[in-house]
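Visitor: Have a look at this fold, sequence not included:
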């Protein structure tokens, strides 16, 4: 798996009053990062694939799981579904380990509370043909938006 944090992608730029322009933009790349402690799954985060070892150490410290001195090793393993990072703690740190996450997220990427990569990265359902929106409708909608938001005035 590439450790690049951005991938160049072709995009179309739409601006009012100008023709559509084809461009290439670097888009941030994110992947699922599964954190485990001594081989036991703890949580899955979405992150760029760079510096995940630093991410894991920061997570340990900021979540109050252990001190930096309690971390014996951080092992990264690239998988098809994402990246597994196992944090190996000193035996004395085991009593302070945090509970696995059990968070509910209703309007996010959907990873809140997930502990394993396989649960985080599921196949997407096939979506049939839907509504088509023509380009000219977008600037019209944006122009009408201000008039419809009385509290914004």
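Guide: Sure thing, it's come through. All values reported here derive from a predicted model rather than from experimental measurement.

Visitor: Going by C-alpha atoms from here, please, whenever you check contacts or count neighbours.
Guide: Will do.

Visitor: Does anything pack onto the helix or strand residue 43 falls within? Which helices or strands?
Guide: In this structure, residue 43 sits in strand 40-47 according to DSSP states H and E. With contacts defined as 3 or more CA pairs under 8 Å, 6 or more residues apart in numbering; DSSP states H and E, the packing partners of strand 40-47 are strand 31-37.

Visitor: Give me the angle between the strand it packs on and strand 40-47.
Guide: Angle, strand 31-37 to strand 40-47, by axes from the mean of the first three to the mean of the last three CA atoms, to 10 degrees: 150 degrees.

Visitor: Show me what strand 31-37 packs onto, helices and strands only.
Guide: Helices and strands touching strand 31-37, by 3+ CA pairs under 8 Å, 6+ apart, are strand 40-47, strand 83-89, helix 117-120.

Visitor: any chance of these in JSON lines, with distance to residue 72 and mean neighbour count too?
Guide: Formatted as JSON lines, those follow (distance: least, CA to CA, whole Å; neighbours: other CA atoms under 10 Å):
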{"stretch": "strand 40-47", "distance to residue 72": "16", "mean neighbour count": "20"}
{"stretch": "strand 83-89", "distance to residue 72": "5", "mean neighbour count": "22"}
{"stretch": "helix 117-120", "distance to residue 72": "23", "mean neighbour count": "18"}
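
Visitor: Export those to CSV and append columns for distance to residue 53.
Guide: As requested, the helices and strands packed on strand 31-37 are arranged in CSV below (distance: least, CA to CA, whole Å):
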stretch, distance to residue 53
strand 40-47, 12
strand 83-89, 7
helix 117-120, 17
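
Visitor: Below is an additional structure, to be compared with the one above:
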């Protein structure tokens, strides 16, 4: 299996001169998803936590509604990439393949565009109430993510997604070259651990695009906190599904874009 990090030669150009050395950079691998032999998607991703990736992708993309639908997962290394062979249980496989056949029956040109638009704009499920958190708890959650980013410390080139619970702290962290992939892997890790995202918050190192809202809502997360800004569509989608969207979380505070009812109190001045 490919290593998630490789070292490559490089020349450093600085004001003090040039030097030859090596740099650690993240690997990027083509990952193909198949469900009961039916091809579904190919993603470029970091070749680690692949079982989590398979489960999380299936959940956040709506292929299955729960971990119970998955029978087995095979990770198969090919010459040009990796295939994640997901085998669904009989009832769930029949439902999935039925949906595929329905789409295949549409005119090819119309199907491609219509299916893509429907997928891109699918409304996420409404999230639950979750917990009311203090601003200090939001900052604690955001600050707790960075020390756990082992892959990014080595490469400075990957995203991370974490889940923070006020009772347990940072429950899980997953990293990947793709921000969507890191969130899928986090979703899979939580599902395989028997945990849910309903009583804490998802923490992201990336900007908040609409897909990040859709995927977080799919696992029931009532709050997202991100270090970068959201898109306008992400704000509208978060508002529609009842999610609290926190973004631009920096050392001196953060901004709340939707449903601020889940955040109460004031931010202590000593927060670093």
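Guide: Right, received. Where do you want to start? What you are looking at is a predicted structure, and each value in this text was computed from that prediction instead of being measured.

Visitor: Can you give the structural similarity as a TM-score?
Guide: Aligned and superposed, the two chains score 0.60 in TM-score terms (TM-score structural alignment, normalised by the length of structure 1); 101 aligned residues with a CA RMSD of 2.1 Å.

Visitor: re earlier: compare the helices and strands packed on strand 31-37 of structure 1 and give me the one nearest residue 143 of structure 1.
Guide: Closest approach to residue 143 of structure 1 among these is made by strand 40-47 (34.6 Å; CA to CA).

Visitor: Just after that closest one, pick out the following helix or strand.
Guide: helix 52-62.

Visitor: Could you list which residues are in contact with the closest residue to residue 142 of structure 2 other than its chain neighbours?
Guide: Nearest non-adjacent residue to residue 142 of structure 2, counting by CA to CA, 6 or more residues apart in numbering: residue 203, 6.2 Å away. If you count contacts by CA atoms under 8 Å, 6 or more residues apart in numbering, residue 203 of structure 2 has them with 141-142, 145, 161-164, 224-226.

Visitor: In strands, which of the residues you listed fall?
Guide: Judged by DSSP state E, the contacts of residue 203 of structure 2 include 161-164, 224-226 as members of strands.

Visitor: Tell me how many other residues surround residue 94 of structure 2.
Guide: Residues lying near residue 94 of structure 2 (other CA atoms under 10 Å) number 13.

Visitor: three-state assignment of it?
Guide: The local conformation at residue 94 of structure 2, judged by DSSP: H, G, I helix; E, B strand; the rest coil, is helix.

Visitor: try residue 62 of structure 2
Guide: coil.

Visitor: how about it, what's its match in structure 1?
Guide: Aligning on TM-score structural alignment places residue 62 of structure 2 opposite residue 64 in structure 1.

Visitor: close enough to count as contact, that match and residue 98?
Guide: Yes. When contacts are counted by CA atoms under 8 Å, residue 64 of structure 1 is listed as touching residue 98 (7.4 Å).

Visitor: give me the number of residues near residue 96 of structure 1?
Guide: Using other CA under 10 Å, residue 96 of structure 1 has 11 other residues around it.

Visitor: and if you look at residue 46 of structure 2?
Guide: For residue 46 of structure 2, using other CA under 10 Å, the count is 25.

Visitor: quick one: it and residue 2 touch, right?
Guide: No. Residue 46 of structure 2 lies out of contact with residue 2 (CA under 8 Å); the separation is 9.1 Å.

Visitor: what touches both of these two?
Guide: Taking CA under 8 Å, 6+ apart as the contact rule, residue 46 of structure 2 and residue 2 both touch residue 27.

Visitor: any idea how far the match of residue 62 of structure 2 lies from residue 41 of structure 1?
Guide: 17 Å (CA to CA, to the nearest Å).

Visitor: Then residue 75 of structure 1?
Guide: To residue 41 of structure 1, residue 75 of structure 1 is 13 Å away according to CA to CA.

Visitor: ok, and the closest non-adjacent residue to the one residue sitting closest to the centre of structure 1?
Guide: With distances taken as CA atoms, centre = their mean, residue 46 lies nearest the centre of structure 1, 2.6 Å away. Excluding the flanking residues, the one nearest residue 46 of structure 1 by CA to CA, 6+ apart is residue 32, at 4.7 Å.

Visitor: quick one, what contacts the alignment partner in structure 2 of the one you found?
Guide: Residue 32 of structure 1 maps onto residue 30 in structure 2 when the alignment is built from TM-score structural alignment. Shown in contact with residue 30 of structure 2 (CA under 8 Å, 6+ apart): 42-45, 80-82.
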